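Student: I'll drop the sequence and a predicted model, then ask my questions.
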Amino acid sequence: MGDDGDAFDVIVIGAGPAGEIAAARAVRGGLTAAVVEERLAGGECAYYACIPSKALLRPVDLAAEVRGLPGLELRGPIDAAAVLARRDEVVSHLDDSGQVRWIEDRPATFVRGRGRLAGPLRVEVTGPDGDVRTLQARHAVVVATGSDPLVPGVPGLREARPWTNREATVAEQVPKRLVVIGGGAVGCEMAQALHALGALETTMLVRGGRLLSRFEPFAGELLADSLRRDGVDVRFGRSAVRVERAFLDGPVTAHLDDGVQIEADEVMVATGRRAAVVDLGLETVGVPADGPIEVDATMRATAVPDGWLYAVGDVNGLNLLTHMGKYQSRLCGDAIVARARDLPGEPARDTADHAGAPQVIFTDPQVCAVGLTESQAREAGLPVRVVEDDLATVSAARLQADDYRGRVKIIVDEERRVLLGATIVGPAVLDHLHAATIAVTAEVPLDRLWHAVPVFPTMSEFWLHLLEAYGL
């Protein structure tokens, strides 16, 4: 067991947003916690994903708004060097000392090193110097190791040293020629950001027939139109079958399935992610080591009968979104406290509700969605009615831009008369998503929602349009 300094009520492996919140909730409930992290405290989101990508996209978003109104024309291209410099400040120049202080101020113990399960309630930490320290948990171990970018097995691709989100978001220079493989959220965001910052020849290779295949079809259509207007070459139904790079700093050539060759300075892969479970020691506690870790409604690993192992965030595969990982962690931490203290009844908030998981693609146009799409609702056999509206018909759209393009769609459960899902696509619409999230999650009856009066003239009037189209 080691000395008392190596024993904690809760041990969290992974100091990304999910791990940090799980530890903070445990400490708030009166337990002691240790947080183990091999890389940067703050995780992928803080340094290589959510935060830096949005720092790169924000100037692009503002530039698009400026272009939409006369009298505010840009005086030349976006200053890429200034944008990259601000990006560096936003990610603290990849210095995690501030994030470590945040953890220690909870207070929790931060342990730098590679954490690995070594049997029930035991975690071995291999430090930067190679020394191994064994930690013992009294009540729970939480795995919060996130996910890693998935690189497909295209011949020559790995050898060509492709970019993933990690290299793209911390790039010191913007390549003039860029090939992006993938048409999901990461591919769309980074293709648009890097193109606007100087990747003048940007080509997207999308294996399917549309962008953002998990969203309503019109979302990908509007975004593809916008990318093409800006000069991005979006190719549907195309895949790379071979990739070559002869020299370390030389160009890369992508050979496509239609026989075409594209030469670029960099190739970026954005084809998905996989749970980060390699060498995590899951086999020592009877959990399948290939991931993701299956959990119950309190984020407790179902394969561990004694119920001491939990998994939150990307590593459990439920929802690969930072805000949903943080939601899971709040729920998980509270459940651990309730069980550790043997509180009467079931653990507080012991049901994870993913039906209202919101998501935003921070492109121009912005793509916002919550709940079910029409196809998902119909596949579930629900009594569906669909209502759509062209956002350009909202009075405030003319104030936003002379050529405003956007659309909104809601999915209604006709029997209960509540929203099952909503998708909003257009410039400057992301702040309207939370209203839709509340309506979906709280199952607000449409007859009640009708009394939530939208302010004139704002884009929120689309709610009035939708409800009137429904017949209210």
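Tutor: Arrived safely.

Student: CA only for contacts and neighbour counts going forward, please
Tutor: Fine.

Student: how much space separates residue 300 from residue 211?
Tutor: Relative to residue 211, residue 300 is positioned 35 Å away (Cα to Cα, to the nearest Å).

Student: residues touching the residue nearest to residue 281 when sequence neighbours are not counted, list them.
Tutor: Leaving aside its chain neighbours, residue 281 sits nearest to residue 117 (4.6 Å; criterion: Cα to Cα, 6 or more residues apart in numbering). For residue 117, the set of contacting residues under the criterion of Cα atoms under 8 Å, 6 or more residues apart in numbering consists of 123-124, 280-282, 284-285.

Student: what subset of these is buried?
Tutor: For the contacts of residue 117, burial is judged from neighbour counts taken by 16 or more other Cα atoms under 10 Å, and it is met by 123-124, 280-282, 285.

Student: what is the one helix or strand residue 51 maps to packed up against?
Tutor: Element membership for residue 51 (DSSP states H and E) is helix 50-67. Helix 50-67 sits against helix 43-48, helix 80-90, helix 165-169, helix 185-196, with contacts defined as 3 or more Cα pairs under 8 Å, 6 or more residues apart in numbering; DSSP states H and E.

Student: part of a strand, is residue 288?
Tutor: No - note on residue 288: no strand contains this position according to DSSP: H, G, I helix; E, B strand; the rest coil, which reports coil.

Student: against that first model, consider the following:
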Amino acid sequence: MTRTVDAGQDHGHGHGQTHGHGAEESTYDVVVLGAGPVGENVADRVRAAGLTAAIVEAELIGGECSYWACMPSKALLRPAIARSDARKVAGLRESVYGPLDALEVLRHRDTVVGHWKDDGQVDWLDSIGVRLFRGHGRLAGPRRVAVTGPEGDEHVLTARHAVAVCTGSRAVLPDLPGLPGARPWTSREATSSDRVPARLTVVGGGVVGVEMATAWQALGAKVTLLVRGGGLLPRMEPFVGERVAAALAMRGADIRTGVDVAAVVRDGGTGPVTVVLEGGDHVEGDEVLFATGRAPRTEDLGLETVGLAPGSWLDVDDSLRVTGTDWLYAVGDVNHRALLTHQGKYQARIAGAAIGARAHGTEPAAGESWSAHTATADHAAVPQVVFCDPEAAAVGLSLAEAERAGHRVRAVDVDMRQVAGAGLYAQGYQGQARMVVDLEREVVLGASFVGPGIGELLHSATVAVVGEVPISRLWHAVPSYPTLSETWLRLLEAYRG
């Protein structure tokens, strides 16, 4: 026997009761699968629209970003970058030439992630009136989600208006001989390890590989970086990866590009790990991190019950609604549009607004760029900072991407040593900036930066790209002297000649 509860009666806090072997059933306006930053923001936005909401999570509330990605990685990286910057300041460098206190850095990392406890996140969900169901959720047909709790308890949630899949992505390990028994690190182990390996081999030259190489090298590990392609950070302008590679190598990293891994060997799963390369060469280390891509967490979500392929990325329109449905949304990494926490949270705000509008009888205008219901930035203005040393940042289109898209463009480059604020920020400052301009409209299509402290330059670039601010108007956006933001003035001067 089953008791059915309409959660609309109590703003999301109705509790069903199970009798016998039946599942508790509840009805909400919106059901969210996944309580990471993306799912939390979808729930928050639909509650703000006056709808009831339930959220389902099998792990910690707060998700990958809070416990195994953004937050712990930046906690590990901040001391490394701060020390590096301090060593470039006269009168200070002499005080910071000792090693980092690795144990204290790891303790601080643990504090940042709340010691992998989610009490505060749970309290926040409760404060906004969202009902939390802990357990594994699977679609059980249109608008229905079956939840199996940690103790085997079962719930069936029905959504009046929408189900939002916000389950994120997971690290992908390649199919290599010996790898399963070698206990490789993925991004999770790399951000949560409680000790510094003497030797760390990193496979992959993307964001995770570069950031973790930076962090663990600063904490005392001897790092070898194995890159299949020709350079680091291949999705950014080529000069960005070149400068980051040069800095890592200067600090002692062994960077090998154009190499393929053939096998991984770790006798007994406890000793040193050997990475065997194609051609017979090998690299020995104490740990190996594979940072070689992501896959969607959609393999056991019941997608087949609604005609979708399990384990697939979910195709969506610009309101984040899954193609071919009028009730299912896929927000964040699972739609493969932009695998970044801040971009997923942006999508969540868009999806929440679209769900709310449709629930109240208003259909958002299709294709209306930059509206409250259209995730336009996913196509035109995705910002990203890589917290390596030096920092790397980009937004919008690179020169190659703009040319492939058919734009008539011009790129202008500035050596940031020209900027007075750079010399004050750090003696011997090394950095480069690029602005990509649409010559027909004379607006900025993209910008890229590499150098100490440039992460804080990125939002001004994002505003310029999103706002499609004409170059003629940017001349009147006067940067304060002497700051790194004067880079914008140097870029505009280089463009005008």
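Tutor: Happy to help now that I have it. A quick note: this is a predicted structure, and the numbers were derived from the prediction, not measured.

Student: TM between them?
Tutor: Comparing the chains after superposition, counting by TM-score structural alignment, normalised by the length of structure 1, produces a TM-score of 0.97; 469 aligned residues with a Cα RMSD of 1.2 Å.

Student: name the element the aligned residue in structure 1 for residue 145 of structure 2 belongs to?
Tutor: Taking TM-score structural alignment as the criterion, the aligned counterpart of residue 145 of structure 2 in structure 1 is residue 123. In this assignment (DSSP H and E), residue 123 of structure 1 forms part of strand 122-126.

Student: now for that strand, which elements pack on it?
Tutor: strand 114-117, strand 132-143.

Student: turn the ones you listed into TSV, columns for distance to residue 182 of structure 1.
Tutor: Shown next, in TSV, are these (distance: least, Cα to Cα, whole Å):
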stretch	distance to residue 182 of structure 1
strand 114-117	31
strand 132-143	29
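
Student: which residue numbers in structure 1 does the one helix or strand residue 133 of structure 2 maps to align to?
Tutor: Taking DSSP H and E as the criterion, residue 133 of structure 2 maps to strand 131-134. Residues 109-112 of structure 1 are where strand 131-134 of structure 2 aligns, taking TM-score structural alignment as the criterion.

Student: which residues are contacting the helix holding residue 51 of structure 1?
Tutor: Contact with helix 50-67 of structure 1 is made by 44-46, 72-74, 78, 83-84, 86-88, 90-91, 169-170, 189-190, 192-193, 196, 362-364, 400-401, 427, as judged by Cα under 8 Å, 6+ apart.

Student: cool, and stretch 390-408 of structure 2?
Tutor: When contacts are taken as Cα under 8 Å, 6+ apart, the neighbours of stretch 390-408 of structure 2 outside the stretch itself are 236-237, 240, 243-244, 247, 380-386, 409-411, 436, 438-440, 445-455, 458, 461-462, 465.

Student: one more pass at 7 Å, please.
Tutor: If you take Cα atoms under 7 Å, 6 or more residues apart in numbering as the criterion, stretch 390-408 of structure 2 is touched by 236-237, 240, 244, 380-386, 409, 411, 436, 438-440, 445-455, 458, 461-462, 465.

Student: just to revisit the earlier point, show the buried residues in the contacts of helix 50-67 of structure 1.
Tutor: Among these, those scoring as buried are 44-46, 83-84, 86-88, 90-91, 169-170, 189-190, 192-193, 196, 362-364, 400-401, 427 (criterion: 16+ other Cα under 10 Å).

Student: pretty sure residue 247 of structure 2 is in a helix, no?
Tutor: Yes - under three-state DSSP, residue 247 of structure 2 sits within a helix.

Student: quick one: what's aligned to it in structure 1?
Tutor: Checking TM-score structural alignment: residue 247 of structure 2 goes with residue 226.

Student: what about that match, neighbour count?
Tutor: Here the count is done by other Cα atoms under 10 Å, and residue 226 of structure 1 has 17 residues near it.

Student: got the contact list for it?
Tutor: Residue 226 of structure 1 neighbours (Cα under 7 Å, 6+ apart): residue 364.

Student: now residue 357 of structure 1: how far from residue 369 of structure 1?
Tutor: Distance of residue 357 of structure 1 to residue 369 of structure 1, computed by Cα to Cα: 8 Å.

Student: what about the two, which has more around it?
Tutor: residue 369 (28 against 19).

Student: quick revisit: output the contacting helices and strands for the strand holding residue 133 of structure 2.
Tutor: Of the remaining helices and strands, those touching strand 131-134 of structure 2 by 3 or more Cα pairs under 7 Å, 6 or more residues apart in numbering; DSSP states H and E are strand 53-57.

Student: with structure 1 overlaid, report how far the strand it packs on is off on average.
Tutor: Aligned to structure 1 and superposed, strand 53-57 of structure 2 gives a mean residue distance of 0.3 Å (mean Cα distance after the TM-score superposition for structure 1).

Student: now that strand: which residue numbers in structure 1?
Tutor: Mapped onto structure 1 using TM-score structural alignment, strand 53-57 of structure 2 covers residues 33-37.

Student: again with stretch 105-120 of structure 2
Tutor: Under TM-score structural alignment, stretch 105-120 of structure 2 corresponds to residues 83-98 of structure 1.

Student: just the buried ones out of the contacts of stretch 390-408 of structure 2, please.
Tutor: With neighbours counted by 16+ other Cα under 10 Å, the contacts of stretch 390-408 of structure 2 contain buried members at 236-237, 240, 244, 380-386, 409, 411, 436, 438, 445-455, 458, 461-462, 465.

Student: what residues are up against the aligned residue in structure 2 for residue 289 of structure 1?
Tutor: Alignment note (TM-score structural alignment): residue 289 of structure 1 maps to residue 310 of structure 2. When the contact criterion is Cα under 7 Å, 6+ apart, the partners of residue 310 of structure 2 are 298-300, 303-304.

Student: now structure 1: which of those residues match?
Tutor: When those are mapped onto structure 1 and checked using both residues aligned by TM-score structural alignment, their matches' Cα atoms under 7 Å, the preserved contacts are 298, 303-304.

Student: and these, which is closest to residue 497 of structure 2?
Tutor: The shortest approach to residue 497 of structure 2 among those belongs to residue 298, at 51.6 Å (Cα to Cα).

Student: map that closest one onto structure 1.
Tutor: Structural correspondence for residue 298 of structure 2 with respect to structure 1 (TM-score structural alignment): residue 277.

Student: roughly how far does that match sit from residue 137 of structure 1?
Tutor: Computed with Cα to Cα, the distance linking residue 277 of structure 1 and residue 137 of structure 1 is 20 Å.
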